[in-house]
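Engineer: Return a 3D structure for these sequence lines:
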Amino acid sequence: MVHATTTVGHLAAWQSRAGSLPPVLADALSVCAQNGVNERECGDVLDLLAMLGCDAQTQAAGLWFEIARIHPLVWEQRASSLPEELQRLVAGQTAAERVWALHAQRPPEGGSEGLRRLLLAIIRDVRVVFVLLARQLARMRAASSLPEAERQELARLTRDIHAPLANRLGIWQLKWELEDLAFRYLQPDTYRRIAALLDERRGDREEFIREALAELGEAVRMADINADLAGRPKHIYSIWKKMQRKALEFSDLYDIRAVRVLVDSVGDCYAALGIVHALWPHLPGEFDDYVARPKSNGYRSLHTAVIGPHGKTLEVQIRTHEMHRANELGVAAHWRYKEGGSGDADFEAKIAWMRKLLEPRNDDGELAAELQTELLEDRVYVLTPRGEVVDMPHGATVLDFAYHVHTEVGHRCRGAKVNGRIVPMTFQPHSGDRVEILTTKIAEPRRDWLSPHHGYLHTSRARDKVRAWFRRSAHEANLAAGRTMLERELKRLALPDVDIAKLPPLFHLQTQDELLIGLALGEISGGQVARVLQESQQPAETLPSVPVAPVRPTVFDHSAITIEGVGNLLTVLAHCCQPLPGDPVRGFITRTRGISVHRANCASLARLARRDPDRVIDVSWGRASAQAYEVTIQLNGYDRKGLQKDVVGVISNANVGIIASSSRLFARTAEVEMHYTLRVRDFEQLSTLLDRLSALPNVVEARRVGAG
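Structural biologist: As a prediction, this is how the structure comes out:
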């Protein structure tokens, strides 16, 4: 087994250079010296982070976490005076401890894929991963002194979490050693047997490698290729995995004897490959071109196997010096060798790739051929009460989680606990939250779960399950529910005179029953009904758009209203009934303000018409796209602290302007009645707003004020 680096093993060497180190690292070393830490492990961590090319902040974070772990009071006293960036790096390591705790309680047969995903989800700074890998390797190097049970758990954690992460990052030097040390403690007998086999013929093997290097070196020099040649160390864990995967005995492995060729360019790689194949016979089926087709973790190299000197098999790896640095140190290689290279596309691709989800791994631990395209930031990773990791799209609610667990759990869901605290079904958990679903004995989904404005369900999978439930309901029940929903929508939009029979063709449906069932199953929303009602009232021709009207009075460019037989007249929306696009409307010719536009059923217009019938004219809505309209809504409910603040917040978030507001409290019953005069774009925006207001706690009804 070959260590990734030769370490000093103690902090003394680092502390002796404190005067020449960045202040943030020198300060951390000073605190370590004052408070007593494990000098060998901390020295190991610093050496490994230096090898990875990590900055002083990252190195200091490795020390400060050790201080925080051993002396929490010291950390609490000093944390606030440290840079915020350094505090975040330490916090990332603290967050990772939650994953280690989950791993410890996971059943032995449970998978660790979810834990690896959760780890990358809760760590927001990629440098934390390097600290975690360095700390774990330092602990594994010193694990022989630990009690057996603790050593076994440490080795399992390394095998399940840290070694796969190092592999995913392409940090091969750390990966090999983490795997070998974990294998050594988890399967000591097998480890010792393979180690003994490697040692048994070490002298013969080393002599063979020297002879092969001499032959290959001479051939490369004759071809005028600048190359560095060396024997390649074999790692015990990888030997055992290959024996298991291919059902081979140790003596049958062709790549126990291996050499590596480093050249200056990609062209030299293929030239060197030709020399190797000309020098020794090539073994069919044992060639891999990871230069033209890199592995999904970015690994690039040419691999071939030949029959070398004395008829013995030999593996040859060929790559450029740059490929070798990237392969050995992975993402860290770019930080070390590409400093200041903000335009380095490879570096940016590596970081983007690291942020992607870890794909499922097959039995031999190799990476899947292609990366998943779903970014980590688009998923949240939550825990079941048993500690199992469930991933869902960003924005998913606890009700989505219930349906993800099981359809029946979703149907019976009536609430949830997140980290022990009761939350509503619309609550959106974050990565690392533990979610427990509260259920009733009776499966009884609600139709308002299907409304996107209520915020119960985010995933289409969960909505489909709710729709399937209601599809099984009696046909008449769905018709009745749809009719109730449509009538409620028309009532709250103050549209009592709509001919429902004319609506189905506007949705490309044949019958009224299809429309009602679509509403009942959530396939048609109230907002869609509002939009279709509005569009059905507008003429087919397209007129020029006009700017948003001033606040008061609501005066419009004539293109917002089409006046029968007359053009270029000033129009104003009547404040008595506040018509919106989609309302049936009529006009009244005033003496000073042009045409006053009323809803067709407006009581004030009826009085004016009885007095001056000749001044009533036909008008209809135009196609002005940027117009704003004044409307008054009424909310009824029960008073509570913060109710008005919540109402104003919903209105503001809907990008609706408030012109005026008033409220009235009935102290005896604690009922409250609120009126808001708003500026809205159209029926659809109003419908969506009323939906969201109706969903607020203590709000019983939200509707548009009817005709005056």
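Engineer: C-alpha only now, for contacts and for neighbours.
Structural biologist: Fine.
Engineer: Show the contacting residues for the closest residue to residue 48 other than its chain neighbours.
Structural biologist: Nearest residue to residue 48, sequence neighbours excluded (C-alpha to C-alpha, 6 or more residues apart in numbering): residue 134, at 5.8 Å. Residue 134 is in contact with 44, 45, 48, 49, counting by C-alpha atoms under 8 Å, 6 or more residues apart in numbering.
Engineer: again, but for residue 364
Structural biologist: 241, 245.
Engineer: quick one: it is in a strand?
Structural biologist: No - counting by DSSP: H, G, I helix; E, B strand; the rest coil, residue 364 is located in no strand; its state is coil.
Engineer: what's the spacing between it and residue 247?
Structural biologist: Residue 364 sits 12 Å away from residue 247, going by C-alpha to C-alpha, to the nearest Å.
Engineer: what does residue 422 give?
Structural biologist: Applying C-alpha to C-alpha to residue 422 and residue 247 gives a distance of 53 Å.
Engineer: between those two, who's got more neighbours?
Structural biologist: Neighbour count, other C-alpha atoms under 10 Å: between residue 422 and residue 247, residue 422 has more, with 15 against 10.
Engineer: Before we compare anything, build this one as well:
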Amino acid sequence: MLTIETVLDKVLAYNATANFDIIKKAYIFSREAHCSQRRIEGSPYIRHPLAVADTLADMKLDSATIAAGLLHDTVEDTGISANDIKALFGQEIAFLVDAVTKLSKVEFKTKEEAQAENFRKMLLAMSKDVRVILIKFADRLHNMRTLEHLAPEKQRRIAQETLDIYAPLANRLGIGWLRIEFEDLSFRVLMPDLYAELVEKVAKRREENEAYINEIIQLFYDRFGKAGIPAKIKGRVKHYYSIYQKMIRQKVPFEQVHDVIGIRIITDTLAHCYDILGIIHSLWPLVPGRFKDFISLPKSNMYQSLHTTVMGPSGERVEFQIRTKEMDAIAEEGIAAHWRYKEKDRTDKKNEQQVKWLRDLVKEISDAKEFLEAVKGEVVPDTVYVFTPGGDIKELPLDSTPVDFAYSIHSAVGDKCVGAKVNGRMVPLRYKLASGDVVEIVTSPNQTPSKDWLKFVVTQRAKSKIRQWTRAEERAKGIELGTRLLEDELRRHGLPISATLKSEKMEEVVKAYTLQSLEDLFVQIGYGKISAHQIVNRFMPERGHEEAQQAARPAKPARESKSSVITITGIDNVLYRLGKCCMPVPGDKVIGFITRGKGVTIHRADCRNVERMAEPNSRHIDVDWMEDAEGTSTTRIYIEALDKPGMLANLSAFISSENVNISSVKANSTHDKRAFIELALEVKNRSQLLSIMNKIRQMDGVLAVRR
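Structural biologist: Next comes the predicted model:
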């Protein structure tokens, strides 16, 4: 059974000067704090923090980290306060415990903005002190090892979190052994049948594989001995999740998966690494495209090694990894290796570089969901290495483009990017970069980001910056349109524009819609979420009687007013109104209906209500538009489009460019990402209206336009 003495012996083995007293004190405090608690399976709770401390000791971490590991659940579970920890153990340990406590509350339900924001705060704490995530790694590892005691649904949720977030993050921080265990433990829970099948098949081939590995190892010991090269050689069958991924990528069953055997050779010097590579290639042919020099071009997680795959004995593919002892420590322990023996001096330039990518993300991306996606994007291991004209190396995800490269330099370079030269020749912005490319970005002060770039960029940094710019641009258009619609509506009802917008009543209206500012209200009106008519109604309490008042008002007498646009055959000075159901405009074929007490109502000849108008107490008459009609008429058009950002703003910008006023907007969307937009337009005549409708039909994302 694991005891505190076991942990202390591990610490003593790698650091005789550690603060053993603080570790013992933390253990006793944690044991007392958790004395009444039990784990789900019934064991004393202290076994969990002890297991966490044991893993941290395996990582050879400092005393403060191990003490914090012992204390990490005390604040959350026992009523102990952060101030209590600070008073008893000091600021450093208190900070680590507090950060891990907050981290323990995070469940990675990425659809929930609050959870994404918690994750962002957690990684912000990690960017300040990476030991926070190392403690959480140890905590998650013990929980994964004892996952069988939880309900199946909770097991799957935790396993999926581990596979999606913790395993890639461990890889990004260079802790290879931890990534492997996270992946295999998650795989066992998420796909138990496939996992069991793989375990059985690997076990059946174990004896055969071990014999094959031992044959290769013995061959190399003989060769290296003759060449005077000191080396330690280890052989292994790749872990289960890695084999499963190969099956998926290659679309083959286990029996047809190649290079499941890996040989690791650890030597003393850099020169001997390349000597060993030469010996391997002299024995067996290289598999094309499978040599990678991560010594000359280290991975972003500081990983260094030579990788090569050859057709080994009996035609079997074998992967070799060649590295020095120091490189092997970094490959296995990653950033944790930089915390060895650092009881006092914790400044480390390599350690700083390890979390710089994360610190940059925290600074640059404020949107919580985008940040979480950015972190996921950053931890993807497949990369290309490209160069600036000055010779600096940039590490980018596979399939990155010049736009991704530009944003990796600076957001201002990305925003102004108009072209790129790769290896001295111009290439399209969607060109996929390859390792070794020299990339030069061409910029223009007049350039702005394009939404089309989102179709081909792959880095989350580029995506986030482009989205930020397009959101700001769409918001500006929304404010402009919303302001114009509201001002027009206020003007139409004779309300003072400036005084109304600055009034306390308007502040109340903004709050009533749970908005933060008048600008937000303009945006909502511009996007069609709120109508200007709704807002103006709040300033006119008597509007409840509007329909009755309108009915009592006299209709327009034909040919009396300069605004009259209808002529009625054989009759002068007849009251008329334009039908609200079809909203005719000059140039439409129209028909008039005389209804007792209401005068003449003008409808389009193709109006669906015309047949219903032929009532016993109404009759139709011939009407036509005046040839010299001036002014504008209001009509409605209905647009079906793809529900995507900026659609409404683009429509309003186009209509405005045609010198046509929008008097009202209504919009809604469906679950299948379609938008239905109703626009009330003030047009001169049918010809102008049809021209606008035809141009709208040509717009990207528009599916249909009708009246």
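Engineer: Need the TM-score between these chains.
Structural biologist: TM-score of the superposed chains, computed with TM-score structural alignment, normalised by the length of structure 2, equals 0.51; 427 aligned residues with a C-alpha RMSD of 5.0 Å.
Engineer: rewinding a little: looking at the contacts of residue 134 of structure 1, spot the one nearest residue 477 of structure 1.
Structural biologist: Residue 477 of structure 1 lies nearest to residue 49 out of the contacts of residue 134 of structure 1, by C-alpha to C-alpha, at 66.7 Å.
Engineer: Mind telling me what the closest one corresponds to in structure 2?
Structural biologist: Taking TM-score structural alignment as the criterion, the aligned counterpart of residue 49 of structure 1 in structure 2 is residue 56.
Engineer: name the element that match belongs to?
Structural biologist: Using DSSP states H and E, the element containing residue 56 of structure 2 is helix 47-58.
Engineer: What of residue 391 of structure 1?
Structural biologist: strand 389-393.
Engineer: Following that strand in sequence, what is the next regular element?
Structural biologist: Following strand 389-393 of structure 1 in sequence, per DSSP H and E, is helix 398-405.
Engineer: which residue in structure 2 lines up with residue 100 of structure 1?
Structural biologist: Per TM-score structural alignment, residue 100 of structure 1 is aligned with residue 107.
Engineer: Neighbours of the nearest residue to that match once chain neighbours are set aside, how many?
Structural biologist: Nearest residue to residue 107 of structure 2, sequence neighbours excluded (C-alpha to C-alpha, 6+ apart): residue 115, at 6.4 Å. Counted with other C-alpha under 10 Å, the neighbours of residue 115 of structure 2 add up to 19.
Engineer: How far away from the center of its chain is the helix or strand containing residue 115 of structure 2?
Structural biologist: Under the criterion of DSSP H and E, residue 115 of structure 2 resides in helix 113-128. Averaging C-alpha positions (C-alpha atoms, centre = their mean, to the nearest Å) puts helix 113-128 of structure 2 14 Å from its chain's average.
Engineer: who touches that helix?
Structural biologist: So helix 113-128 of structure 2 is in contact with 99, 102-103, 106-110, 132-133, 355-356, 358-359, 362, 368-369, 371-372, going by C-alpha under 8 Å, 6+ apart.
Engineer: And stretch 384-396 of structure 2, end to end?
Structural biologist: End-to-end for stretch 384-396 of structure 2, by C-alpha to C-alpha: 5 Å.
Engineer: just checking, residue 363 of structure 2 is part of a helix?
Structural biologist: Yes - under three-state DSSP, residue 363 of structure 2 sits within a helix.
Engineer: Regarding residue 359 of structure 2, what is its secondary structure?
Structural biologist: helix.
Engineer: all helices for the stretch 351-500 of structure 2, in order.
Structural biologist: In the stretch 351-500 of structure 2, the helices defined using DSSP state H, counting those that start in this stretch lie at 368-378, 402-409, 411-415, 460-492, 497-501.
Engineer: Tell me which other helices or strands the third one touches.
Structural biologist: Spelled out, it's helix 411-415 of structure 2. helix 402-409, helix 460-492 (3 or more C-alpha pairs under 8 Å, 6 or more residues apart in numbering; DSSP states H and E).
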